[in-house]
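Colleague: fold the following and give me the result.
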Amino acid sequence: MKLTKAQAQANRAHVVKTASALFRERGYDGVGVVDLMAAAGFTQGGFYKQFRSKTDLMAESAACGIEQTVELTKGIGLSTFVNSYLSREHRDNRSAGCTMAALGSDAARQTQEVKRTFAAGIDSLLQALEKECPTSERTGNNEARAKSINTFAHIVGALVISRACPDDSPLADEILAVCRDKILDTLAEQEGVPPPAAAHAAQSDVA
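Modeller: As a prediction, the model looks like this:
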C-alpha cells in the first residue's frame, strides 16, 4: 500500500524526533542507522527514502531538539530557566534535555552542515533568552545579548561538567548547586533585586 504524502511526512517527523532523543542520549557515534530506524519502528531500507545521509538527519534532529529548548524559555524569565536547566532532573534526562549540552562537543567534530545548524540554534536560543531580559536591557540590544551569551555559556558548561562525574557522585550535585546559585546571584544583582538567599533571609526576618 502506497503511503500518502501526509503519512510520509509524519513518518519522517517521527524519525527526526526519535533520532533527536537517541543522539542526545548516546551521542552521534553511539547510534547507527539500523538501531535508529528500529527505535522509530521502521526498517533500515526506509531511511534512504527519507534522508540523503546520517549527517542530514543529524543536522535536522539537532534543529528539532534545539527548538524544544527554545520553547521552554518562553515566558518564564532567566532565573526560572536557570533553575530548571541546572537541576538534577535535567542532568539525568539527557534524551529530553538541551541539545547543546548533550551534543555540543560532538558537533565540534562534525561537518560544516551540522555546525551551521548548531550555530543557528545557539543564536535562536540567545534571542529567546534576550526576550526574557528586562525591557531596559533590550532597548540597546547589546546588554541583553551579552547577558544571554554569558548566562547560556555558564549553564551549558556547568551541566557538561556535572555530567562528566559519576551519576551518584556528590560532586555532580555540588557543581550544579554552586553554579546555579552563583548565576542566580549575578542575575539578581544585574536586575537590582535581592538574590535568592537574601530574599529568603528577609522573608524569615519578617516572619
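
Colleague: from here on, just use CA atoms for contacts and neighbour counts.
Modeller: Fine.

Colleague: my guess is residue 96 contacts residue 21, does it?
Modeller: Yes: using CA atoms under 8 Å, residue 96 is in contact with residue 21, at 6.1 Å.

Colleague: let's see this one next, to set against the first:
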Amino acid sequence: MRISRDQAQQNHDRVVTTAARMFRERGFDGVAVGDLMKAAGFTHGGFYNHFKSKEALSAQALDQAFRQMDDHRAGMESLDDLLVQYLSEAACRAPGKACPAAALAGDVSRQGEPVKQVFAEGFERMVESMAARLPEGPRARGEAIALLSRMAGALALARAMPESSELGREVLAAALESCRADAARLTGEANQNPRS
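Modeller: Below you'll find the model as predicted:
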C-alpha cells in the first residue's frame, strides 16, 4: 500500500525527531538503526526508504536538534535566563531535550564531514545568538565563544557524573557563577565606555 507524500514526510520527520532525541541521549554510535526505527514506530526495513545512510540521518537529526535550540534561545528574555536554564540540573538530566553541542561534541569529532559541517553551522548560530546578547564591540564574538565553550563543557562534565554527585552540581554552579561574572563584567565595561 502506497502512502501519500504528506504521510511519507510526516514519517520521515518522526524518524528525524526521534533520532535527534536519542542521539543526544546515547550518542550516534549508541543508537542502532533498528532501535531507532522501533522507537519511531516503524520497522527496521523502512529506514532506507527515508535515508541513504545512518550518517545522512545523523546530519539531519543534528540539524534539527540545533534548530530546536535556536527556537528555545529565541524565547529567552535575557542572557541571565539563558545561563540559568542552560546550566540547570534539569538540563543536565535531560540530554535528549538539551543542547546538542554539550551532548554530542565528542561524538561529532568521530563522524564524517557532513555531520561535522552541520555541527559547525549549528554552533555558529549559537555564537551569533550569544554575541547578540552581549554589548557590541570587537570582542563580542570571542566572548560569546568563550561563554558557550564554558557552558557546554560544564554541562558535559556534570552529565558524566552520577546524578547523586555533589561535584556535578558544583560544576554547574561554578560555571553559572563564572559566566554571570563575565556577563556582568562585559556589561559594566560597555556602560563605562559607551560609544559616541
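
Colleague: looking at residue 96 and residue 21 of structure 1, which is more packed in?
Modeller: Using other CA atoms under 10 Å, the more surrounded residue of residue 96 of structure 1 and residue 21 is residue 21, with 21 against 18.

Colleague: which other helices and strands does the longest helix seen in structure 2 contact?
Modeller: Assignment by DSSP state H gives helix 166-192 as the longest helix of structure 2. When contacts are defined as 3 or more CA pairs under 8 Å, 6 or more residues apart in numbering; DSSP states H and E, helix 166-192 of structure 2 packs onto helix 79-86, helix 140-159.

Colleague: tell me the helix or strand right after the first one.
Modeller: The first helix or strand that comes after helix 79-86 of structure 2 along the chain, using DSSP states H and E, is helix 89-92.

Colleague: counterpart of that following helix in structure 1, which residues?
Modeller: Aligning helix 89-92 of structure 2 against structure 1 (TM-score structural alignment) gives residues 88-91.

Colleague: tell me which residues in the matching stretch are buried?
Modeller: Residues of stretch 88-91 of structure 1 classed as buried by neighbour count (16 or more other CA atoms under 10 Å): 88, 91.

Colleague: what about that stretch, how far off from structure 2?
Modeller: On superposition with structure 2, the mean distance recorded for stretch 88-91 of structure 1 (mean CA distance after the TM-score superposition for structure 1) is 0.2 Å.

Colleague: over to stretch 145-157 of structure 1?
Modeller: Its matched residues in structure 2 lie on average 0.9 Å from stretch 145-157 of structure 1 after superposition (mean CA distance after the TM-score superposition for structure 1).

Colleague: so where is that stretch in structure 2?
Modeller: Under TM-score structural alignment, stretch 145-157 of structure 1 corresponds to residues 141-153 of structure 2.

Colleague: name the residues of the matching stretch that are buried.
Modeller: Buried residues in stretch 141-153 of structure 2, defined by neighbour count with 16+ other CA under 10 Å: 141, 143-145, 147-148, 150-153.

Colleague: and what of stretch 64-74 of structure 2?
Modeller: 64-70, 73.

Colleague: so how far is it from its chain's centroid?
Modeller: 8 Å (CA atoms, centre = their mean, to the nearest Å).

Colleague: sounds good, over and out.
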